[in-house]
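J.: Okay, here's the prediction I keep looking at, along with the sequence it came from:
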Amino acid sequence: MATAAQRGAILAQLDAIEAEMKRIGLWTDRLPDPPATGPLDPAAGFDAWLQGVFLPKARTAAETDTLPARSQVGVLALRQYDHHSTWAAARPLLRLLNDFDRMVEAAAPRGRRRSGR
């Protein structure tokens, strides 16, 4: 169970991720409509997934203290942006996402941190 301070820090981190996405032009005012069969189509792109799926679900999880034991959004972002390795604008976003992963793991109860359960 995360403390109130940890949940607050995680929510602030999510706000920082959103602000960084806006600053570097990865935020859109209109996300693609999700298909009738399920969540946002992966073909819409990683940026759309971060904005339309990850951020809302992560905020809800932090607010309701239902965070997972681990997060790997930083790894996903690195894989997505690795072909942009010279794209300096992505580096702060990658740091923010990796910091989010560490914060989630730190907030997990001790027994759940390593096993992911």
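T.: The structure has been received and is ready for your questions.
J.: alpha carbons only for contacts and neighbour counts from here, please
T.: Fine.
J.: Correct me if wrong: Ile10 contacts Ala106.
T.: No - taking contacts as C-alpha atoms under 8 Å, Ile10 lies outside contact range of Ala106: 10.6 Å.
J.: Return the set of buried residues in stretch 28-43.
T.: Buried residues in stretch 28-43, counting neighbours by 16 or more other C-alpha atoms under 10 Å, are found at Leu40.
J.: hold the first one in mind and look at this next one:
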Amino acid sequence: MKIFDIFKKTRSEKSQRVTTKLDEVESEMKRIGFWSPSPPEFKVNNYLEAPSFELWLQCVFIPNARKAAKEESYPKDSQVGQMAMRQYDYHSVVEEAQALLQLLNEFDSIIRTK
């Protein structure tokens, strides 16, 4: 073992699970055409102010969640799955978004675990 190895911070299992889940969310968004190759820049206080839920996921949620995983600083709760349910499975079902909805619910479960 090199001396510098003892100073490297190993990522926790939770951070690894969060990062993997975010990779899956991003891949699914690309697969179903919900990912924008050149998204607009915007600033919002919440997802309802974003141009679309998909752009909020791509430009706000995923980058912030990746930062939280890197810093291992998580909120006590996450409700992105519930937000997605309101978008894709509330009054009418968006079939192509059902796998994305499941992934976001799984993300919420990871965040809620200690």
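T.: Happy to help now that I have it. Computed from a prediction, not measured in an experiment: that's the story for all the values here.
J.: And Ile10 and Ala106 of structure 1? Which one has more around it.
T.: Between Ile10 of structure 1 and Ala106, Ile10 has the larger neighbour count (other C-alpha atoms under 10 Å), namely 24 against 15.
J.: what span of structure 2 lines up against the helix or strand in which that one is found?
T.: Using DSSP states H and E, Ile10 of structure 1 sits within helix 4-23. Under TM-score structural alignment, helix 4-23 of structure 1 corresponds to residues 12-31 of structure 2.
J.: chain center to that stretch: distance?
T.: 7 Å (C-alpha atoms, centre = their mean, to the nearest Å).
J.: likewise stretch 101-111 of structure 1?
T.: Its chain's C-alpha centre and that of stretch 101-111 of structure 1 lie 15 Å apart, by C-alpha atoms, centre = their mean.
J.: can you list contacts of it?
T.: For stretch 101-111 of structure 1, the external contacting residues (C-alpha atoms under 8 Å, 6 or more residues apart in numbering) are 1-3, 6, 10, 67-74, 113.
J.: repeat that for 10 Å
T.: 1-3, 5-7, 9-10, 13, 58, 62, 65-75, 95-97, 99-100, 112-114, 116-117 (C-alpha atoms under 10 Å, 6 or more residues apart in numbering).
J.: Who are the packing partners of the helix or strand that the helix holding Ile10 of structure 1 is followed by?
T.: Of the helices and strands lying after helix 4-23 of structure 1 in sequence (DSSP H and E), the nearest is helix 46-49. Helix 46-49 of structure 1 sits against helix 73-81, with contacts defined as 3 or more C-alpha pairs under 10 Å, 6 or more residues apart in numbering; DSSP states H and E.
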